[in-house]
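J.: just need the structure, nothing else, for what follows:
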Amino acid sequence: MRNFYMFHKKSYRLIFVVMLLFLFIAGCAKENQVINKKNEPSGQDTSTIDRKNSTEEEVLEILNSTRENIEIKLTERKDIYAITWSYDGQQVAFVRGDTESWYGQMYIWTVGEKKPVSIGEKENRICEFIWAPNSKYVFVDTGTSCERWGFIVSIEDFKIIDGITYVGMPRWSYDSKLIALGTISDIQPVTPTELSGTVDLTIYNVETREKRIIAKATSDFWYTPRQWDKNGILTYEKIYFLNHEEKEQLTYHYNSK
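T.: Okay, the predicted model is just below:
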């Protein structure tokens, strides 16, 4: 009788242990479900996110893409900045991205086309677009310091044809073949500046992609282009490092023929 009692007592203990183990496993499974639900996006799944992104892309599409309609579509967007039309009014360059940090993807939209074309394979900190007078090229100003990085886009195939490091504001020649800009020299300025060297005045040929220095700077002064008129006269300035108020205005005559 005693053996029978001990057998049943051990059986009850075994059943009790099994039940506790079952409750523990069930509790862990339920806790994991709660954690997984917390990690999921609230009220939306992956397919919803994908549909949302595709919807944002579709917003940049117009069936009747006149200049007026494109202008309206771009200005109503809060994620687009630097909207800049070409001189002939047939293309507009703009950036879609973060309008506060000036960072995003460049696009060019041609009048008559339903969608814009993205330029380049990655986003960039784009500050300004400078169109060539013939509207066949656009110079893209990027960077965060005095030493800038710019690249040139051909409208013929919407490709980046070249890039260049420069200082100051680039100036197109009237025939759109040349760009005047300041380029960094190996010569150090007489006083410490943000620049890694003094600045020469350089002419960049868009067709041949060659650079030619037309005014060599020294440690005392640097050059910057100001204006290039339709007669081929480039006006530029010599600026002294120790006294920025001391400037000399000079000219360079370019014959396009």
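
J.: hey, let's count contacts and neighbours off CA atoms from now on
T.: Fine.

J.: ok, the nearest residue to Pro189 once chain neighbours are set aside to Ser196 distance?
T.: Closest residue to Pro189 in three dimensions, ignoring its sequence neighbours and counting by Cα to Cα, 6 or more residues apart in numbering: Ser219, at 4.2 Å. When distance is defined by Cα to Cα, to the nearest Å, Ser219 is 12 Å away from Ser196.

J.: report the set of residues contacting both of those two.
T.: Taking Cα atoms under 8 Å, 6 or more residues apart in numbering as the contact definition, Ser219 and Ser196 share the neighbouring residues Gln188.

J.: and the helix or strand Ile72 falls within, what's buried?
T.: Secondary structure assigned from DSSP states H and E places Ile72 in helix 67-75. Residues 67, 70, 74 are the ones in helix 67-75 that count as buried (16 or more other Cα atoms under 10 Å).

J.: can I get the residues you listed in JSON lines including distance to Val95?
T.: What follows is these, written out as JSON lines (distance: Cα to Cα, whole Å):
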{"residue": "Arg67", "distance to Val95": "17"}
{"residue": "Ile70", "distance to Val95": "14"}
{"residue": "Leu74", "distance to Val95": "10"}
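
J.: compare with the first, here's sequence two:
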Amino acid sequence: MRKQKALCVILFGMLVFSGCESNQKIVEVQPTPQIAQTPLPSQLEKQPSLVSTATPTESSKASTQPVKSQVDTQASPTPIDMTNQRTLSQYSLDKIEGVLKDDKNVFDVIESPNKKAVAYMVSKTGTDYDPMTLYIWNVGGSRPRAATGEALPTVGDVFWSPNSDYVFVDVGTYVTRSGSLYSAKTLEVVQTFGYLEHVYFSPNGKYIVYSDGMYDSPIQTIKSEYVDPPEPFDLVLYNMETHQNTVLFKGTKTQDYIAIGWLNDNTISYRLTTYSAENKNLRDQVVKYTYDLSNQLTKVDPTQKSPTTDDQYSHIRLSIYNEKDVFGDVWSPDGQSVAYAKGNKKEGHGSVWMWKVGEDKPAQVFEERMFNQIVWSNNSRYFMFNDGMSSEEDIYFVDTQTGKMESVHCFCIQRKSNVSLPYFSADSHYLLFSGVEKIQSMYKMTETGNSHNVSLLNLDTKEIKVLFHPDDKLDYVPLGWSGERKLVYQKINFQTNEEEIAEYELNE
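T.: So this is what the prediction gives:
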């Protein structure tokens, strides 16, 4: 059974939607304090106590009919209990981010996947080179909260767990790094880590996989005479419930186990690098594997046709670097392919290319036209891109295994400096997007006047289902995924200028 839960707030005021304004009459509410009177987040004292938020009420069932099917009943999220309407109206997600944008001491502003909170770092000196403190501001809360403990130096990255229960703060300036895992509820450090390059949350937020090595390891590796870091690297699994680490595979004199990420809740993707020395030259061979948590079995990833080497990888990187007209290049999560644009970066147009490690030359996948950005799926099989900055446009996605390219016409929200593309699910089986329906009315003063739904494309079958249909007053817009099976979307009422954010859980 599919479940949906209303999460967030009804926002009153002028709706700014993809750069288009609604001119409908605003619903009157009691006067609220002005945001401008609120101290900037970096000026607030640390608040160890939690900010209370409204509790979602019981959810209702949603419609999941195919695009061409007639839907009898309209799915509708159940609004949350508005026990403190004034505070919730003032501190919406957009307004919190607006306050943070004006604070010069704030860095790395990241929304939680469920859109209930914003995490960010604060520097007392106004530079991200100095130590910084983690803050979390809950939607509906009048004040942010600060993490306990000392400020962290050289912060590199900040990201949420998929279930929005934790925030990870990455620290370091080298490939071997350290990081702290914070509870979003208490803002206390749950665990500290040392790792190579990155750590990866499982889609359900129950595990972290990473590669770890001991700098003072007694093992004298073959690579130590040629490259840094010299230590062997293990593949390690951290259990979020028990807070225990388990070494899945241990590095040796000739082998490193490097985490790539997750293919689903139970399947880890990693690569095994084997080193050898010939004529005083270091040789390496890279093979991609998967590891199944349920049966503890490992096997060669079927998408890898043959082992690759660092020399092949370096050849591609160097070739792209030396091409002056290449821009927007993004490597796949497994590091085996790169997609990029080739053309005029300043004017934002070019053709789209893909180059796989082990192949002699790249392949063109799309002719030259306007270009914006590239996004890969977690399993590295698909990547998508758009060809402009319009609110309604075609989004193209490429299957790197078959070489086929297809497209969907969708509505894309303008968020910050980029158009927000559709969202790959964590298991790479679905593409979540906002479909366009030609329902126009006097209430919708948008760029095209069209209406928008929440749609789901099955990447295996290419079937599209509309989860929430619009009408002459309502629009539905997806905001992303919260875990492997749960999506987050926004319901917009143009007649009353009301919005709310809700979750919907797949059961397929």
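
J.: translate Gly143 of the first structure into the numbering of the second structure.
T.: The criterion is TM-score structural alignment: under it, Gly143 of the first structure has Gly388 as its aligned partner in the second structure.

J.: ok, now Trp109 of the first structure?
T.: Across the two structures, Trp109 of the first structure finds its equivalent in Trp355 of the second structure, going by TM-score structural alignment.

J.: can you give me the strands for the stretch 151-300 of the second structure?
T.: For the stretch 151-300 of the second structure, the strands identified by DSSP state E, counting those that start in this stretch occupy 155-160, 166-171, 176-183, 189-196, 199-201, 207-212, 234-239, 244-249, 255-262, 267-278, 281-292, 297-300, in order along the chain.

J.: show me what the fifth one is packed against.
T.: Here strand 199-201 of the second structure is seen to pack against strand 207-212, strand 255-262 when contacts are counted using 3 or more Cα pairs under 8 Å, 6 or more residues apart in numbering; DSSP states H and E.

J.: among those, which is nearest Gln285 of the second structure?
T.: Within these, the stretch nearest Gln285 of the second structure is strand 255-262; the backing value is 9.6 Å (Cα to Cα).

J.: does anything pack onto the closest one? Which helices or strands?
T.: On the basis of 3+ Cα pairs under 8 Å, 6+ apart, strand 255-262 of the second structure makes packing contacts with strand 199-201, strand 207-212, strand 234-239, strand 267-278.

J.: okay, these in TSV with distance to Phe249 of the second structure next?
T.: TSV is the format used below for those (distance: least, Cα to Cα, whole Å):
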stretch	distance to Phe249 of the second structure
strand 199-201	16
strand 207-212	10
strand 234-239	5
strand 267-278	10
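
J.: tell me the most buried of these?
T.: strand 207-212 (a mean of 25; mean count of other Cα atoms under 10 Å).

J.: read off where that one ends up in the first structure.
T.: Residues of the first structure aligning with strand 207-212 of the second structure are absent, taking TM-score structural alignment as the criterion.

J.: what's in contact with that strand?
T.: Everything outside strand 207-212 of the second structure that qualifies as a contact, by Cα under 8 Å, 6+ apart, is 194-196, 198-202, 233-240, 257-259, 261, 268.

J.: ok, now stretch 472-480 of the second structure?
T.: Counting by Cα under 8 Å, 6+ apart, residues outside stretch 472-480 of the second structure touching it are 113, 422-423, 432-434, 439-441, 443-444, 451-454, 468-470, 487-495.
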